[in-house]
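[1] sequence and computational prediction follow.
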Amino acid sequence: MTRTVTGDERGRTTARVGTAETRQGDAGRPDPASGTRRAGIRRALRIASRPEHWRRGPVLASSALLLGLIMLLHAEIPNRIGNVGSLVETLLPWFGLFIPVLLAASLRRRSASAVAALLLPLTVWLNLFGGLLGDKSQPGGDLTLVSHNVGADNPDPVGTARALAASGAQVLALEELTEQARGTYEKELAKAYPHHTVQGTVGLWSKLPLSDTRPVDIAQDVGPLADSKPVDVKLAYNRALRTTVATDQGPLAVYVAHLGSVRLNPRAGFWTESRDRNAQALGEAVAAERNERVVLLGDLNGTMDDRAFDAITSQLRSAQTAAGDGFGFSWPARFPVARIDQILVRGVQPRSSWVLPATGSDHLPVAARIS
C-alpha cells in the first residue's frame, strides 16, 4: 500500500535535514577564540625557532635578569650608602610591576631571549608574594584586635573614635595620640571599652580587664651607652607600652608601639636611624617577655620585609601574612602603597586579617581575629 506524503510532512523533513546540516556545519566550523590561541602559539614558536629573535633585545634580557637578581638577593644589598637595601625591601612587592612592562616590550621587540629571561623575576616574585594573592582567612576566633595610627593632624577624632568602636574589636590600640585629642578618645570610647591605658603617645582600650601595665622604653640607645641614660630622659616621650589582657583562655601579653619615622631625601637617602633603634629595643623587650602568648600592635613605620625588623620578625609572625586577603597595605590612606601598620603574634593562631575603612587619619586601621 502506497502512502502519500503531504506538503507539511515534506516541509518538516526538509527542516530537520537542514537543521542537522546546520549543526554539522557548526561542529566543523573552528572556534574563533581557539583559532586565535593556536595562532598565537604558532607565532611564538616561530619567533623562538629563529636565531635572530634570540639575538634581539639584549638590553631587555639584561634588565629582566637584573630585576630577578634584585628580588632574589635583596637581603645582600648593602645598607652602607643611603640604606638602599632597606629601601628596596620596603618597595619589594612593587618590583613585580616591571614584569608585565618588560614582557610587553619584549613581545614588541620579538625578543625570545628577553621573554625567557623574564621567567627568573616572575618565579622569584611568586615565591616571595604569591601566597598573599589568595584569601587565607578562616572562620572563628576568640578575640578581635584593631590597631590604628589616629594621626596627630586628624581633623575628626570624634568620628574616628566612633568608627573604631563600631568595629566590634575587643582590644583597640591607638598610636600618635596628642594631648589635645586624648580626652576626646577617652570620652568617645569609654562606653564600649571600660578598661584603658595611655602611656605617652600610645594607648590601649579593652573590653577585658588589664593588668601589669607599664611603658616600654624603645627610644633607648642600643649599645654600650644604653644603660647610661637617666630614666626620666628615657621615658620623657614614650612611644610603647606593655600590658596583660585577661581573656577567657588565659592572659595575653599585648604590646603597642609607634616606632620612629623614616625620611627619604637626596642627601641622607633612606633615613631610618631612629626607627631602626626603636625596632631593636622593641625586639629585646619582646624577647624578655615570659608570657607565651604575645601580640604586638602598632605603627612600625616599615614593612616586615625590611631587615631592620629581624629582631622582631624572628619572634613574631604577621597576622596579615598568615590569615589575610591580599597585601593589606595601610599607608597612605588615600592610596596605600605599604603595610607599615602591623599586627604580629606569637603563641596564638590568626584566623583572619583585614584593613578597615579610612578615618580622618592618613593611616588605615588594621584588624585581625585570633584564637
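    Now that the structure is in, tell me what you want to look at.
[2] only C-alpha atoms from now on, for both contacts and neighbour counts.
    Will do.
[3] identify the residues contacting the one residue sitting closest to the centre of the chain.
    Nearest to the geometric centre of the chain sits Phe327, at 3.0 Å (C-alpha atoms, centre = their mean). For Phe327, the contact set (C-alpha atoms under 8 Å, 6 or more residues apart in numbering) comprises 132-133, 320-321, 339.
[4] check Gly203 too.
    By C-alpha under 8 Å, 6+ apart, the contact set of Gly203 is 173-175, 177, 196-197, 241, 256.
[5] looking at the contacts of Phe327, which is nearest Ala152?
    Arg339 (19.4 Å; C-alpha to C-alpha).
[6] quick check: closest non-adjacent residue to that closest one.
    Phe329 (4.2 Å; C-alpha to C-alpha, 6 or more residues apart in numbering).
[7] cool, and Leu210?
    Val245 (4.9 Å).
[8] the one you found and Asp26: what is the separation?
    70 Å (C-alpha to C-alpha, to the nearest Å).
[9] neighbour count winner among these two?
    Val245 (21 against 11; other C-alpha atoms under 10 Å).
[10] tell me which other helices or strands the host helix or strand of the more buried one touches.
    Using DSSP states H and E, Val245 sits within strand 240-247. When contacts are defined as 3 or more C-alpha pairs under 8 Å, 6 or more residues apart in numbering; DSSP states H and E, strand 240-247 packs onto strand 202-206, strand 210-215, strand 250-258.
[11] another structure for you, compare them:
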Amino acid sequence: MDEQGAGRGPGLGLGLGRRPGRGRRPGPWSWRGRGRVLAGAAVLVACLLVFHGAVPDALPGRPGSLLETFLPWLGLAVPVLATLALLRRSAVAALAALLPAAWLALFGGHLLPGDARTPDLLAVQHNVSDENPDPAGTARALAAAGADLLALEELTPAAEPAYAAVLAPQYPYHAVAGTVGLWSKHPLADVRPVDIRPAGLGEDWNRGLRATARTPRGEVAVYVAHLPSVRLSPTHGFGSVRRDESAALLGAAIAAEPAEPLILLGDLNSTVDDRGLDPVTSRMDPPSRDFAFSWPASLPLARIDQVMTRSATVTRIRSLSATGSDHLPVAAHITWRAPGRGR
C-alpha cells in the first residue's frame, strides 16, 4: 500500500485504519450517549416515589413532609418523561421512563371504583370555613348527603346557630367544643373537649372534641379535630411545626382511648402520606387510599380532610360538591369489623 491508501480501510472491505466508533450510523434507537439526562430524571422520580421516607425532614422547610403532601402529583412526570424519550429516540431514556411506573403500584388502586355496598355508617367531614358567606346553604348541602355523622370545623359563634337550625330536623343530637362540632342522628354521650393545643397558643384555642355515639350497631367513640394550618413560603419552606405538635397530642389522646370502635374525623392539614401525621396514623387502621382531594375547593390538590377508623374499616372516601367553603366536604363509607377480627 502506498501512503495515500494507508488510511482507506473501506477500500479493502476490512475496515483497516478505521477509527473506533466511526463509520457506523446509529440506529433509530441508540443505546449510547442519548437521553442520559432523561434517564437520570426518570430514576430520580422513581426513587422519590418509592423512597420518599428517606428525604430528610429535619432540614429547613421540611422537604420530606412537603414532598409527601403532594406525592401523587409526581405521577405527572411519567407521561412527560416517556414522551421526551420517544422524541429523543433514546432506548436508555425510554427504559428509565418506565421506572416511575412505581406510581401505579402506589396509587393505581385509587383509580379503581370504590366499594358500592351500603355502609354500616356514613360520615361526612367538612371544614366549613370561618369566612363562609352562606352557612345555612352549606348546612342544607351537608344534610342532603344523608350521613349518620357530620363533623364540622371552623364554626364561628355567629354561624353556629344557622348550622344548628338547619341540621336539627335530621340531626337531633349535636355537640360543639370551641370551633369544632359534631352532629349525629344517634344519641351522643360522654362529650368532652380534647386538648390538642400546641405550645404558644391561647387558652381559647380549642379544636378537639370527643363523644360516644350510640348507634344501632353499638357504641362508637368519635373524635373531631382541627390541626393547625401549615404555611408554605419561599423563605421558610413548609412550616408545619405546630401542626406536628398538635398531631402528637391527638395521637396520644387516641392511644389512651379504651373504646372500640373509634372514628376520627377532621381537618388534619395533612395527607395520609405526610410523615407529620404519623403519631395519628400509627394508632389507627390503614386509611382509605382514595384520592378524594378536598383542598383547595377551587382546584383540589390534596386531601387534608380525613376520616380514619380503629376496629372498623373505611371502604370508600369521596369528595362532595363545593359549598361556600375553601374545602370540599368528604363522605366516608364505614363498615364494622366482625367480632374477634384483628387489624
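    Yep, it's here. Since we're looking at a predicted model, the values are computed, not measured.
[12] what's the counterpart of the residue nearest to Leu210 of the first structure in the second structure?
    Mapped onto the second structure by TM-score structural alignment, Val245 of the first structure lines up with Ala213.
[13] and its match, what is it in contact with?
    184, 186-189, 219-222.
[14] check the gap between the closest residue to Asp244 of the second structure other than its chain neighbours and Arg243 of the second structure for me.
    Spatial nearest neighbour of Asp244 of the second structure, excluding adjacent residues (C-alpha to C-alpha, 6+ apart): Gly276 at 5.4 Å. According to C-alpha to C-alpha, Gly276 of the second structure and Arg243 of the second structure sit 8 Å apart.
[15] swap in His327 of the second structure?
    18 Å.
[16] before we move on, what about Gln306 of the second structure?
    The value you get for Gln306 of the second structure to Arg243 of the second structure, if C-alpha to C-alpha is used, is 15 Å.
[17] again, but for Arg36 of the second structure
    From Arg36 of the second structure over to Arg243 of the second structure (counting by C-alpha to C-alpha), the distance is 41 Å.
[18] more neighbours, the two?
    Shown here are Arg36 of the second structure and Arg243; by other C-alpha under 10 Å, Arg243 has more neighbours (23 against 15).
[19] for the counterpart of the more buried one in the first structure, which non-adjacent residue is closest in space?
    Here Arg243 of the second structure is matched to Arg275 in the first structure, going by TM-score structural alignment. Spatial nearest neighbour of Arg275 of the first structure, chain neighbours left out: Gly260 (4.1 Å); criterion: C-alpha to C-alpha, 6+ apart.
[20] can you say which of the contacts of Gly203 of the first structure are buried?
    173-175, 177, 196-197, 241, 256 (16 or more other C-alpha atoms under 10 Å).
[21] restricted to helices, list these.
    If you go by DSSP state H, these have nothing in helices.
[22] of all the residues you listed, which comes closest to Val216 of the first structure?
    Leu241 (4.9 Å).
[23] what about the nearest residue to that closest one once chain neighbours are set aside, neighbour count?
    Of all residues not flanking Leu241 of the first structure in the chain, Pro215 sits nearest, at 4.2 Å (C-alpha to C-alpha, 6+ apart). Using other C-alpha under 10 Å, Pro215 of the first structure has 19 other residues around it.
[24] which residue in the second structure aligns with Pro215 of the first structure?
    Per TM-score structural alignment, Pro215 of the first structure is aligned with Pro193.
[25] hang on, the earlier thing: are we agreed that the residue nearest to Asp244 of the second structure is in a strand?
    No. Gly276 of the second structure is assigned helix when assessed by DSSP: H, G, I helix; E, B strand; the rest coil, not a strand.
[26] if I look at it, how far off is Ser270 of the second structure?
    7 Å.
[27] quick one: stretch 106-117 of the first structure aligns where in the second structure?
    With TM-score structural alignment as the criterion, stretch 106-117 of the first structure aligns to 85-96.
[28] do a quick rundown of the strands in the first structure.
    Ranges of strands in the first structure, per DSSP state E, are 143-149, 171-175, 195-199, 202-206, 210-215, 240-247, 250-258, 263-265, 269-271, 294-299, 317-318, 341-346, 350-355, 366-370.
[29] the shortest one: average distance to aligned residues in the second structure?
    The reference is to strand 317-318 of the first structure. By mean C-alpha distance after the TM-score superposition for the first structure, the fitted strand 317-318 of the first structure averages 4.7 Å away from its aligned residues in the second structure.
[30] ok, the nearest residue to Leu81 of the second structure once chain neighbours are set aside - contacts?
    Spatial nearest neighbour of Leu81 of the second structure, excluding adjacent residues (C-alpha to C-alpha, 6+ apart): Ala97 at 5.7 Å. Neighbour list for Ala97 of the second structure: 38-39, 42-43, 78, 81-82, 85 [criterion: C-alpha under 8 Å, 6+ apart].
[31] tell me which entries of those residues lie within helices.
    Assignment to helices by DSSP H places the following of those there: 38-39, 42-43, 78, 81-82, 85.
[32] which one of those residues has the most neighbours?
    Counting by other C-alpha under 10 Å, top hit in those: Ala42 with 26 neighbours.
[33] residues in contact with the aligned residue in the first structure for it?
    Matched by TM-score structural alignment, Ala42 of the second structure corresponds to Ala64 in the first structure. Counting by C-alpha under 8 Å, 6+ apart, Ala64 of the first structure touches 99, 102, 114, 117-118, 120-121.
[34] could you measure from Gly61 of the second structure over to Val230 of the second structure?
    Taking C-alpha to C-alpha, one finds Gly61 of the second structure at 11 Å from Val230 of the second structure.
[35] do Leu81 of the second structure as well
    Counting by C-alpha to C-alpha, the gap from Leu81 of the second structure to Val230 of the second structure is 31 Å.
[36] and for Thr83 of the second structure?
    Taking C-alpha to C-alpha, one finds Thr83 of the second structure at 35 Å from Val230 of the second structure.
[37] touching, Thr323 of the second structure and Ala141? I think so.
    Yes. Between Thr323 of the second structure and Ala141 there is a contact at 7.3 Å, judged by C-alpha atoms under 8 Å.
[38] okay, those two: which has more neighbours?
    Remark: of Thr323 of the second structure and Ala141, Thr323 carries more neighbours, 23 against 16, as counted by other C-alpha under 10 Å.
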